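Participant: the amino acid sequence is not available; the structure is as follows:
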């Protein structure tokens, strides 16, 4: 028998997630599997803010927290998977998984010598969100100005680098001086610590003629400050709203609708899951850029499965640069 651990939701989050919202449970799994089944052990687990957003929609108390992981096959009676194979698995916050439904296993991109953790980050959903959100939705062209917030995060850092490849002027907002320094190293034309600058003044300086494309990971007041600086007929893509995920009650403004009207903006929401048919090609492109050195990435890795909630709560405190992962 295999002793497995899993993190379950104790109660729905109210405000910021806290330790009492999570419970670590043990369960016993058979070490022998039936025909067609696979037994896996987690290597890396993804830590994502969307868990906070989806918790009230997809989860109830007692459920295992949702998420992806990179896992190693430790027993198999499925001809597609051999012991030792490394796979990407949607099984949530758990150390071991008995896979009976093969749709939980997603195809891994061909990584060569690259780290196996990449399909959870820059060569996975976060990288794809940047790639398709920017190229397929915002569609910047050479010479335009692209603005991205949470720019040192797993998505934002990729957005900025791809926009530079396209010949755009890139502006990024991040929450610490160290993150701003990294953005400068990545080639961002302008990078600001939004906690230390006047956003209006910063954008007036960096984009005197306006922002053509705004990739919004944050929402809230920062985005409200940004909209007056959008170019006429500018494009706004709302990909996340991490600044308001923990809000209790309704916001009372300020409201952005007048700016949207005056500038005739195009404002779209975006879910990467609508782009699923293109994922394989997108991942191959991201891997190729990483191998060529055109796309840089960082990972913030927390050691130890027992610290999953700590890593998750850290997302809302700005402690992560690049992709947040837990090494089991």
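Facilitator: Good, I have the coordinates. This structure is a prediction, so every number in the text was calculated from the model and none was measured.
Participant: going by C-alpha atoms from here, please, whenever you check contacts or count neighbours.
Facilitator: Will do.
Participant: please report the distance of the nearest residue to residue 224 once chain neighbours are set aside from residue 167.
Facilitator: Residue nearest to residue 224 in three dimensions, not counting chain neighbours: residue 256, with 6.0 Å by Cα to Cα, 6 or more residues apart in numbering. To residue 167, residue 256 is 29 Å away according to Cα to Cα, to the nearest Å.
Participant: contact partners for the residue lying closest to residue 149 once chain neighbours are set aside?
Facilitator: Take residue 149 and drop its neighbours on the chain: the residue closest to it by Cα to Cα, 6+ apart is residue 173, 4.7 Å away. Taking Cα atoms under 8 Å, 6 or more residues apart in numbering, we find residue 173 in contact with 148-152, 180, 191-194.
Participant: among those, which are located in helices?
Facilitator: Using DSSP state H, the members of these that fall in helices are residue 180.
Participant: now the contacts of residue 173 in a markdown table, with distance to residue 88 and neighbour count?
Facilitator: Shown next, in a markdown table, are the contacts of residue 173 (distance: Cα to Cα, whole Å; neighbours: other Cα atoms under 10 Å):
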| residue | distance to residue 88 | neighbour count |
| --- | --- | --- |
| 148 | 28 | 24 |
| 149 | 28 | 27 |
| 150 | 26 | 24 |
| 151 | 26 | 31 |
| 152 | 24 | 32 |
| 180 | 32 | 22 |
| 191 | 34 | 26 |
| 192 | 35 | 25 |
| 193 | 35 | 19 |
| 194 | 35 | 19 |
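Participant: A further structure is provided below for comparison with the first:
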């Protein structure tokens, strides 16, 4: 077989402020691959089907000297993130051609993966769409399910405030809270997203761009749990609206990711006076074999039964990665952002 194009999406330069498609990251077609003869060295050859685009990727677009919880992207190298792929060839007994897998992969059409320790074979007994495994049945769903289970300490009748309530994490958190008998207040950045939150059962859904968050929480609070995806002024409002002993789950702070001057929260003394529990949460810290089994035994089945509802914002082709990243950072996406590379 003659070599074929192996398109990639590369990190090109460290951005100041929002990433710029075609400048911060670029699509590249300079590499080729021979699918029949490329050495596997005991590994597997994967055809990428879907890649996840997530808010945390902005934090990896930094100089290598700047430390963080995840390693930075390397200039001139492909971006990487969670993906679903199809095994084309295998020299590893745990995988065979035709298997579908979930793995952390570079953004390219075909990948030889020699280290398969963290490659998960997807059985998909529920027959849900493969793209779901980079969304509600993937890392965002894991974040919502495990963060809620471990840190919320939720009790029926309590009130939770969920930010980015129409997003891939927030929408699952909101639905888990409703299933647990809680009152759910949730915010999002457009009227269309507010309508979606209402459809999934949110009790108080509002557009934070047109409605004052402080006033909403004064009217419908106080709150016992705060799921934070945004930080900044919204975190400040939640601190004022919190009941004593409230639990804050700090999952993300996207309002600050592209700012050169971060917002200074001015009421941190509430943490002391109200005896608040505040937990920073990175899902990879909690993906033990037991928790992984619990998640995959539970969430895909709930999706298949229609017990969890979510949106997917699909873009087709690796050349659309930069646009998808900017949409997520600026809140223009509608649901889980997915790059579809191939259907099969």
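Facilitator: Structure received. Bear in mind that the values here come from a model prediction, so they are computed numbers and not experimental data.
Participant: mind checking how far the residue nearest to residue 149 of the first structure is from residue 217 of the first structure?
Facilitator: 11 Å.
Participant: shared neighbours of those two, anything?
Facilitator: Common neighbours of residue 173 of the first structure and residue 217, using Cα under 8 Å, 6+ apart, are 148-150.
Participant: so which of these is the closest to residue 126 of the first structure?
Facilitator: Distance to residue 126 of the first structure, by Cα to Cα, is smallest for residue 150 among those, at 12.7 Å.
Participant: could you point out which element follows the helix or strand encompassing residue 8 of the first structure?
Facilitator: If you go by DSSP states H and E, residue 8 of the first structure is part of strand 2-9. Once strand 2-9 of the first structure ends, the next helix or strand along the chain (criterion: DSSP H and E) is strand 22-29.
Participant: go through that following strand and flag the buried ones.
Facilitator: Within strand 22-29 of the first structure, the residues that count as buried by 16 or more other Cα atoms under 10 Å are 22, 24.
Participant: now swap in stretch 249-269 of the first structure and tell me
Facilitator: Neighbour counts over stretch 249-269 of the first structure (16+ other Cα under 10 Å) mark 259-260, 263, 265 as buried.
Participant: give me the distance between the two termini of that stretch.
Facilitator: Chord length of stretch 249-269 of the first structure, first to last residue, is 22 Å (Cα to Cα).
Participant: gap between the residue lying closest to residue 307 of the first structure once chain neighbours are set aside and residue 168 of the first structure?
Facilitator: Spatial nearest neighbour of residue 307 of the first structure, excluding adjacent residues (Cα to Cα, 6+ apart): residue 326 at 7.8 Å. Look at residue 326 of the first structure and residue 168 of the first structure: by Cα to Cα, they are 34 Å apart.
Participant: if I've got this straight, residue 144 of the second structure is in a strand?
Facilitator: No: Residue 144 of the second structure is assigned helix when assessed by DSSP: H, G, I helix; E, B strand; the rest coil, not a strand.
Participant: so how many other residues sit close to the counterpart of residue 319 of the first structure in the second structure?
Facilitator: Residue 319 of the first structure maps onto residue 332 in the second structure when the alignment is built from TM-score structural alignment. Other residues within reach of residue 332 of the second structure, judged by other Cα atoms under 10 Å, total 14.
Participant: now swap in residue 239 of the first structure and tell me
Facilitator: Other residues close to residue 239 of the first structure by other Cα under 10 Å number 20.
Participant: what of residue 52 of the first structure?
Facilitator: Neighbour tally, residue 52 of the first structure, other Cα under 10 Å: 22.
Participant: now do the SS call for the alignment partner in the second structure of it.
Facilitator: Under the alignment by TM-score structural alignment, residue 52 of the first structure pairs with residue 58 in the second structure. Using three-state DSSP, the structure places residue 58 of the second structure in helix.
Participant: surely residue 58 of the second structure touches residue 257?
Facilitator: Yes: using Cα atoms under 8 Å, residue 58 of the second structure makes contact with residue 257 at a distance of 6.8 Å.
Participant: now do the longest helix seen in the first structure: distance to the chain's middle.
Facilitator: Across the first structure, the longest stretch assigned as helix under DSSP H is helix 279-292. Relative to its parent chain, helix 279-292 of the first structure has a centroid offset of 17 Å by Cα atoms, centre = their mean, to the nearest Å.
Participant: so which bit of the second structure is it matched to?
Facilitator: Helix 279-292 of the first structure covers residues 292-305 of the second structure once aligned (TM-score structural alignment).
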